[in-house]
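Novice: this one's sequence-less:
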């Protein structure tokens, strides 16, 4: 199970985020010498700064000026915006360092994807690895172990020497098989696309999962084995597939691929969606929903979107 970082580690992370916030808002007035003194004062400070810089690159597409003042509030002076960003974690990338990206395991992970991003890697043994949106993974290839820290992954191991996937709720041994693993707050879903894998839950006996089967691992052990629809793994090809799916469920899944806030009226929940949607442009997906369903898309900013039930014209 994941261990919470110490209060000291959290404070160093917050300090790194505050320095990033000052860099974003101060511009030419930023005190580079003061930042350098902070970095030089501790190896922990320097390590946190380097991690924060890499994480900042993941949010490169989010404008630094995006804050609470842009979301239905009058414009504030730059210093006031900075004070608010540092004080109440406004919706700017550096504040997301404080909120979304803690605990620090995500900072320290070897491989990351940003929100809406899917990436592929080829491992030294020929295995193929892919991470879905907002995911993080640690690699320990010497002991042939991958640690899924956050999000969702796919792994295709062609050789007979097993690779182990360590998840918070159990260990998955993969050889000559292809598997997808998705973490949520209270469970870990394992789906086998080809071959078979061995699962060792935290509690309970080891079990074998075969092609076309999936199971949820929880703190209490493994749930029932069931069949799964391969379309739910369309993310590997950058596609979100729905087959007569309730719109509420579809939007909850779509929200994983959009930075910022996506909200909708409860009246939209029971509407049905069918189709294949390219994840590379989620704004287009919302436009397609509006064109095919009685859905009105209200865009406050690119990062704050609300869907409402469109009223019928008399």
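Specialist: Nice, thanks for sending it over. These numbers come from a predicted model, not from an experiment.
Novice: alpha carbons only for contacts and neighbour counts from here, please
Specialist: Fine.
Novice: and residue 294, how many neighbours?
Specialist: 14 (other CA atoms under 10 Å).
Novice: that one against residue 310, yeah?
Specialist: Yes - between residue 294 and residue 310 there is a contact under CA atoms under 8 Å: 5.0 Å.
Novice: how about the contacts made by the closest residue to residue 114 other than its chain neighbours?
Specialist: Leaving aside its chain neighbours, residue 114 sits nearest to residue 134 (4.8 Å; criterion: CA to CA, 6 or more residues apart in numbering). Residue 134 makes contact with 112, 113, 114, 115, 116, 117, 150, 151, 256, 257, according to CA atoms under 8 Å, 6 or more residues apart in numbering.
Novice: reformat those as CSV; add neighbour count, distance to residue 10 and secondary structure.
Specialist: As requested, the contacts of residue 134 are arranged in CSV below (neighbours: other CA atoms under 10 Å; distance: CA to CA, whole Å; DSSP: H, G, I helix; E, B strand; the rest coil):
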residue, neighbour count, distance to residue 10, secondary structure
112, 26, 20, strand
113, 19, 22, coil
114, 21, 21, coil
115, 18, 23, coil
116, 20, 26, coil
117, 19, 26, coil
150, 24, 18, strand
151, 21, 21, coil
256, 16, 25, helix
257, 21, 27, helix
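Novice: my read: residue 225 touches residue 211, true?
Specialist: No - the pair residue 225 / residue 211 is not scored as a contact, 11.5 Å apart, by CA under 8 Å.
Novice: can you get me a residue count around the spatially closest residue to residue 98 that is not a sequence neighbour?
Specialist: Excluding its sequence neighbours, the residue lying closest to residue 98 (CA to CA, 6+ apart) is residue 14, at 6.1 Å. By other CA under 10 Å, 21 other residues sit near residue 14.
Novice: pretty sure residue 14 is in a helix, no?
Specialist: Yes - going by DSSP: H, G, I helix; E, B strand; the rest coil, the assignment for residue 14 places it inside a helix.
Novice: that one contacts residue 95, correct?
Specialist: No - using CA under 8 Å, residue 14 is not in contact with residue 95, being 9.1 Å away.
Novice: from the chain's centroid, how far away is the helix or strand residue 300 falls within?
Specialist: Using DSSP states H and E, residue 300 sits within strand 295-301. Between the centre of strand 295-301 and the centre of its host chain there is 23 Å, according to CA atoms, centre = their mean, to the nearest Å.
Novice: alright, now check it against this:
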């Protein structure tokens, strides 16, 4: 059962923005970043932003979308289009349409399968999970948007996790197998001690999380050699039921791992008293398109179970449990925002 507690003030006006307003915002954005904007244009933009609360809201939404796609392309979609366009407002409508189509195209490609994962030995797209059996009969379960390479040689059995999340269940079928089994990430080397464990690339630059669900794993920061015979002062043995994060050359103190850390294998997201912003970020990993949360409700506390294979249903469950609504301009863009007060009051009475 989904539950939520409110810790933020509710707004007075949160009606969904119209398509006309969205189109106007796109035209203003293209105008202001064309390199030809005048002081009169800037004053006109400010008057438009001040004219209605929805104008500022959709202006912020466009900036979020632009920023979301910038890391994949190295520059914003808007910049790429404007570099080839020197027209003024007579051509803005056509450029706006091109912007929308380009955003949708990038969303379809990069949101389903990140470009930098295409050459990996094994990979999963957005919303996809798969199970693979390695040459030594080790089982690897891959979560959404994950990519790994195999690096088996005469000295070790290694998996390189480039992105995403995997569960490893090492095999013991061959009593003559003496090569260590290691998972490598930019932050760490993780050596299995006859075990089952989960490794997740927390976020780019934010470290690697290890959760041990059976037996134990030796975690070393990347500053140490991966070979077990090499001494490493920074290594730590992480035992069953513990979780750590390896970041900046250090292995954190172990904490108790959530009992449902591997629920994603069964297509479920189990959350207990977590902020709505974190819950939405997790759902976004499994959802095609762009999903964001209004800061005014990002700190709502959520407890419950959500389906990962149907994120539309998961979002619907959130609206039933919390005073929020889902606003979507297209199938590729959705935002969780506060429910209008009158609707929230009606829902409370029901």
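Specialist: Looks like it came in fine. All of these numbers come straight from a predicted model, not from anything done at the bench.
Novice: what TM-score do we get after superposing?
Specialist: The TM-score (TM-score structural alignment, normalised by the length of structure 1) is 0.67; 235 aligned residues with a CA RMSD of 2.8 Å.
Novice: now do the helices in the stretch 201-314 of structure 1.
Specialist: Counting by DSSP state H, counting those that start in this stretch, the segments of the stretch 201-314 of structure 1 that form helices are 247-254, 282-292.
Novice: for the ones you listed, which one sits closest to residue 34 of structure 1?
Specialist: helix 282-292 (40.5 Å; CA to CA).
Novice: ok, and what's touching that closest one?
Specialist: Contact with helix 282-292 of structure 1 is made by 254, 257, 258, 277, 278, 279, 295, 296, 297, as judged by CA under 8 Å, 6+ apart.
Novice: and that helix, how far from structure 2 on average?
Specialist: For helix 282-292 of structure 1, the mean deviation from structure 2 after alignment is 0.9 Å (mean CA distance after the TM-score superposition for structure 1).
Novice: equivalent range in structure 1 for stretch 321-337 of structure 2?
Specialist: Matched against structure 1 by TM-score structural alignment, stretch 321-337 of structure 2 falls on residues 292-308.
Novice: please state the offset of that stretch from the chain centre?
Specialist: On CA atoms, centre = their mean, the centre of stretch 292-308 of structure 1 falls 22 Å from the chain's centre.
Novice: end-to-end on it?
Specialist: Start-to-end span of stretch 292-308 of structure 1 (CA to CA, to the nearest Å) is 14 Å.
Novice: buried ones in it?
Specialist: Residues of stretch 292-308 of structure 1 classed as buried: 293, 295, 296, 297, 303, 304, 305, 307, 308 (neighbour count, 16 or more other CA atoms under 10 Å).
Novice: now swap in stretch 226-237 of structure 1 and tell me
Specialist: By neighbour count on 16+ other CA under 10 Å, the buried set for stretch 226-237 of structure 1 is 228, 233, 234, 235, 236.
Novice: the residues you listed into TSV, with extra columns for distance to residue 249 of structure 1?
Specialist: Shown next, in TSV, are the buried residues of stretch 226-237 of structure 1 (distance: CA to CA, whole Å):
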residue	distance to residue 249 of structure 1
228	17
233	15
234	16
235	16
236	19
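Novice: mark which of the residues you listed are part of strands, please.
Specialist: Judged by DSSP state E, strands contain none of those.
Novice: quick check, nearest of those residues to residue 157 of structure 1?
Specialist: residue 236 (15.7 Å).
Novice: what's the match for that closest one in structure 2?
Specialist: By TM-score structural alignment, residue 236 of structure 1 lines up with residue 265.
Novice: which one of the contacts of helix 282-292 of structure 1 is nearest to residue 26 of structure 1?
Specialist: residue 258 (28.0 Å).
Novice: what's around the closest one, how many residues?
Specialist: Residue 258 of structure 1 has 22 nearby residues by other CA under 10 Å.
Novice: do the one 5 residues further on as well
Specialist: Counted with other CA under 10 Å, the neighbours of residue 263 of structure 1 add up to 15.
Novice: residue 231 of structure 1 and residue 241 touch, don't they?
Specialist: Yes - counting by CA under 8 Å, residue 231 of structure 1 touches residue 241, with 6.0 Å between them.
Novice: kindly provide the distance from residue 247 of structure 2 to residue 203 of structure 2.
Specialist: For residue 247 of structure 2 relative to residue 203 of structure 2 (CA to CA), the value is 11 Å.
Novice: of those two, who's got more company?
Specialist: residue 247 (19 against 11).
Novice: for structure 1, list the residue farthest from the centre, please.
Specialist: residue 314 (42.9 Å; CA atoms, centre = their mean).
Novice: with structure 2 overlaid, how far apart is the strand holding residue 300 of structure 1 on average?
Specialist: With mean CA distance after the TM-score superposition for structure 1, strand 295-301 of structure 1 averages 1.2 Å from its match.
Novice: ok and that strand relative to helix 282-292, angle-wise?
Specialist: 150 degrees (axes from the mean of the first three to the mean of the last three CA atoms, to 10 degrees).
Novice: and the two most separated of the buried residues of stretch 292-308 of structure 1?
Specialist: 293 and 303, at 22.1 Å, using CA to CA across the buried residues of stretch 292-308 of structure 1.
Novice: tally up the residues packed near the aligned partner of residue 305 of structure 2 in structure 1, please.
Specialist: By TM-score structural alignment, residue 305 of structure 2 lines up with residue 276 in structure 1. Residues near residue 276 of structure 1, counting by other CA under 10 Å, number 14.
Novice: likewise for residue 275 of structure 1?
Specialist: 11.
Novice: who are the contact partners of it?
Specialist: 241, 242, 243.
Novice: redo that, cut-off 10 Å
Specialist: 239, 240, 241, 242, 243, 244, 245 (CA atoms under 10 Å, 6 or more residues apart in numbering).
Novice: which residues touch the equivalent of the last one over in structure 2?
Specialist: Yep, that's residue 245 of structure 1 we're talking about. Under the alignment (TM-score structural alignment), residue 245 of structure 1 pairs with residue 274 in structure 2. Residue 274 of structure 2 sits next to 4, 299, 300, 301, 302, 303, 304 when contact means CA under 10 Å, 6+ apart.
Novice: most widely separated two among these?
Specialist: The widest separation within these (CA to CA) is 15.6 Å, between 299 and 304.
Novice: residue closest to the middle of structure 2?
Specialist: Short answer for structure 2 (CA atoms, centre = their mean): residue 285, at 4.1 Å.
Novice: quick one: map that one onto structure 1.
Specialist: Aligned partner of residue 285 of structure 2 by TM-score structural alignment: residue 256.
Novice: so its match makes contact with residue 116?
Specialist: Yes - counting by CA atoms under 10 Å, residue 116 is a contact partner of residue 256 of structure 1 at 7.1 Å.
Novice: overlap in contacts of the two?
Specialist: Common neighbours of residue 256 of structure 1 and residue 116 (CA under 10 Å, 6+ apart) are 132, 133, 134.
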